[in-house]
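1. Quick one: sequence and predicted model below, then my questions.
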Amino acid sequence: MSAYLNHLGLISPLGIGLDGNITALLSGQRGLTPADAALIERPTWVGQAKGELPQLPPALAHYHSRNNQQLYAAALQIDAPIQAALAQYGAARVAIVLGTSTSGIAESESALAQLEQGLPTQPNYSYQRHEMGDPARFLAELYQIKGPAYTISTACSSSARALITARRLLKMNLVDVVLCGGVDSLCRLTLNGFAALESVSAAPCNPFRAARDGINIGEAAALFIMSHNIGPVRLAGYGASCDAHHISAPHPQGRGASAAMQAALVDAQLSPAQISYLNLHGTATPLNDAMESQAVVDTFGAYLPPSSSSKALTGHTLGAAGALEAAFCYLLLQKQFNPMQHLPPQIGDGDFDTSLPALHWPQAGQSYPLKTAMSNSFAFGGNNVSLIFQGVEP
């Protein structure tokens, strides 16, 4: 039984809503800005979610966090179909599975700073906002959902794994509808943590370029409605692996990454030549881009699908990255949003790194026969996920 992505709510550094995101994505418009010194003392760029975030309903003010505000902004875009699903199937037959790596850490940072100065914390502050399960609890209370509701936190593959879990819940007939995706927000912990790993670039990041020297961190929320009801895009296959090569560094030959891509092709019953587009993990660190280039060549062989990394535009949105890039694939595969069937160009400064295995970079303005898209998400500890999406003809 197939699992379909029926609706999407989206907020990212490229914009609020679907139209703004696809327009910026296809034009190669960077959503990166210089980081505020309050977040990190060293120079870097960040991808901050666009627009003013909505205030939570007064009855849910105790859930206040920037993370939950972003999730709420995404949920409001698909509020009507969420309400329709609840009316049709009942609250016990709707589930929530989200991915995050920050949750409300930013609010805890502020609270701790105030306590250190002997000042009272904000009236709505609660340490529970800091817990990884908080976004799922918030969404469940917002819509009075009674089915399974939980959060997956496997670093940068978190929300990609949330989509896998959503499909499994449907396949097991535990629920009829799953609200799934991911959300992450900017905070000092992640920015300074990656800086301590010497992984943060002082300039806008440059995936796969010779001059690449690290990531930019971003924030986003992408929320899907997934069900067995035929929708515009099908989650055709997935693959997951954990090579556990190193706590933070990827396997240098990309063995786990390649295993995940190959497993996704098997699950989708597709050959490598049937993948129309590959959204690369492409963080712009020297090690990640090198191993992923090798893994792509090892997986696809002589046929290399057009490939690019959208992190040059949004930054690395960490726990939300898998869902955000799934959202980009969802939009690219629909003629409603991408009538000319263009692909995101690989934005960056300087020449591509010729020491890496050569990949197939999309040409701006060129049309491609888009039927399927693969999206890669690779995380700390060698936690790898590859998802395959298939457009459904209207």
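-> Perfect, I can see it now. Numbers count the residues shown, from 1 in each chain.

2. Please count neighbours and contacts with C-alpha atoms only from this point.
-> OK.

3. so how many other residues sit close to Leu197?
-> 9 (other Cα atoms under 10 Å).

4. make that Asn384, sorry
-> Counted with other Cα under 10 Å, Asn384 comes out at 31.

5. Put this next to the first one:
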Amino acid sequence: MSVPEIAVTGLGLVTPAGLTVTENWAALRRGRSLAAPDPELGSLPVDFSCQVPPIDADALLGRSRARRLDRFSLFAVLAARQAVADAALAPDDCRGPRVGVVLGVGSNSLATYPAAFGHLDDDRPGLVSPLALPRSVPNMAAAEISIDLGAEGPTFTLASACASGAGALRIARDLLRAGTCDIVLAGGSESGRSRMTAVCFHQMRALSTRRTRPEEASRPFDADRDGFVLGEGAAVLVLERSATAQARGAKSLALLSGCGASSDAHHPFAPRADGRVAARALRSALDDAGCTPADIGQVSAHGTSTRLSDAAEAAALTRAFGGTPPPVTAPKGVIGHCLGAAGAIEAAYTVLALQHQTIPPTANFHRFDGDQELDIVAGTPRATRMTAAISCAFGFGGHNAVTLFTTP
């Protein structure tokens, strides 16, 4: 029996690059970092981040609903609504047991709890909000999408650190291939702009400390990189079997043709320097899609802007592709590191690159310092003809997830 093709029929994006797909693509093409001083992080050693533009949640959702949602759930619901509209799905199309939701979230929210802990420290437990827990547990972003749309099918949350969003796409694809669902909304959502998150990453020496020039801080693969920049956001992709999409007259933006995964089995947060196991995930995605290295027109790299991670990824790409890999772009130069949502956001960007036949530039890249020389697209967008592109997502714990998209 042939394996059904899985089509991407809708995209929704809420990121520092904007609240719509159009705004995101325009910001990516400009290739300039969106890092700026962050009032939430004031007085900390690292006091800047990449922030989602202001959202009038009361107007969009109503005051009661907006109050109920933590930031990462708000992003997810708004991205899902966009994706559904983009896929030309009517409200009734999203209801019922054949519609699933799969989201990647790196951790629970660290923004809601400090107020609750403060009340406990003051010996005033009665002031702890009854919403503190349901606002904050990781599954609530997927749950809130399901509630908002009336989707009664399987609803999952995957936590694989910064590979979470990419892993969610694979689970969604498998639900469709198995015939469990007809439509799955898949992606990731996270807001890492909490003081606790910033302090923890700073103590690990993972964050850039360019406080005086934050717009130059996120610089994937650049010789002068010194750490990543915290970001936030969400991406939701509507996935359907191609035959189902065609039957309802839906457009196909791209095909999710290949997925690969592996685990470094090495260290809690440091990647394998030789990239050997990450390269296996890349080759698995190629094999899954029936593609050769020569078929790939672009790699959207994980590209965190940390010294260890970028070097290991460069090694993995060189191993997987043999010799010189395809042209590489790294969106975190523009939007920072959106943690558990990163893999989904950058997968959506890969779909846009295929649609527009354009590779967006990597912000702040000037020169490469590793043993492996990559073709980093920088400065201006690069127009190119391509039928396939890859998106990489690598997370703490050694989680490696790769998605491969092809033109319909």
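-> Here it is on my side, so go on. Predicted, not measured: the structure shown is a model, and the values here were computed from it.

6. Look at Ala160 of structure 1 and tell me its secondary structure.
-> Three-state assignment for Ala160 of structure 1 (DSSP: H, G, I helix; E, B strand; the rest coil): helix.

7. counterpart of it in structure 2?
-> Applying TM-score structural alignment, one finds that Ala160 of structure 1 aligns to Ala166 in structure 2.

8. Show me the contact partners of stretch 128-147 of structure 1.
-> Applying Cα atoms under 8 Å, 6 or more residues apart in numbering, the set of residues contacting stretch 128-147 of structure 1 from outside is 60, 63-65, 67-68, 71-72, 83, 86, 91-98, 100-105, 107-108, 149-153, 175.

9. which non-adjacent residue is nearest the match of Ala160 of structure 1?
-> Leaving out its chain neighbours, the residue that sits closest to Ala166 of structure 2 by Cα to Cα, 6 or more residues apart in numbering is Gly343, at 4.5 Å.

10. corresponding residue for the one you found in structure 1?
-> By TM-score structural alignment, Gly343 of structure 2 lines up with Gly322.

11. One more: Thr157 of structure 2?
-> Looks like Thr157 of structure 2 aligns to Thr151 there (TM-score structural alignment).

12. Looks to me like that match is in a helix.
-> No: under three-state DSSP, Thr151 of structure 1 falls outside any helix and is assigned strand.

13. residues in contact with it?
-> Thr151 of structure 1 touches 97-100, 132-136, 162, counting by Cα under 8 Å, 6+ apart.

14. Surely the match of Ala160 of structure 1 and Val102 touch.
-> No: the criterion here is Cα atoms under 8 Å, and Ala166 of structure 2 misses it with Val102 at 10.6 Å.

15. Among these two, which residue is more densely surrounded?
-> Taking other Cα under 10 Å, Ala166 of structure 2 and Val102 do not tie; Ala166 has more neighbours (35 against 32).

16. for the more buried one, what are its contacts?
-> 104, 187-188, 342-344, 347, 393, 401-403.

17. ok, 10 Å please
-> 103-104, 158, 160, 186-188, 259-261, 340-347, 391-394, 400-403 (Cα atoms under 10 Å, 6 or more residues apart in numbering).

18. hey, where'd the helices end up in the stretch 201-350 of structure 1?
-> 255-268, 286-300, 311-314, 321-332 (DSSP state H, counting those that start in this stretch).

19. export those helices to a markdown table and tack on distance to Ser276 of structure 1?
-> Shown next, in a markdown table, are these (distance: least, Cα to Cα, whole Å):
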| stretch | distance to Ser276 of structure 1 |
| --- | --- |
| helix 255-268 | 13 |
| helix 286-300 | 12 |
| helix 311-314 | 19 |
| helix 321-332 | 11 |
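
20. Alright, that wraps it up for me.
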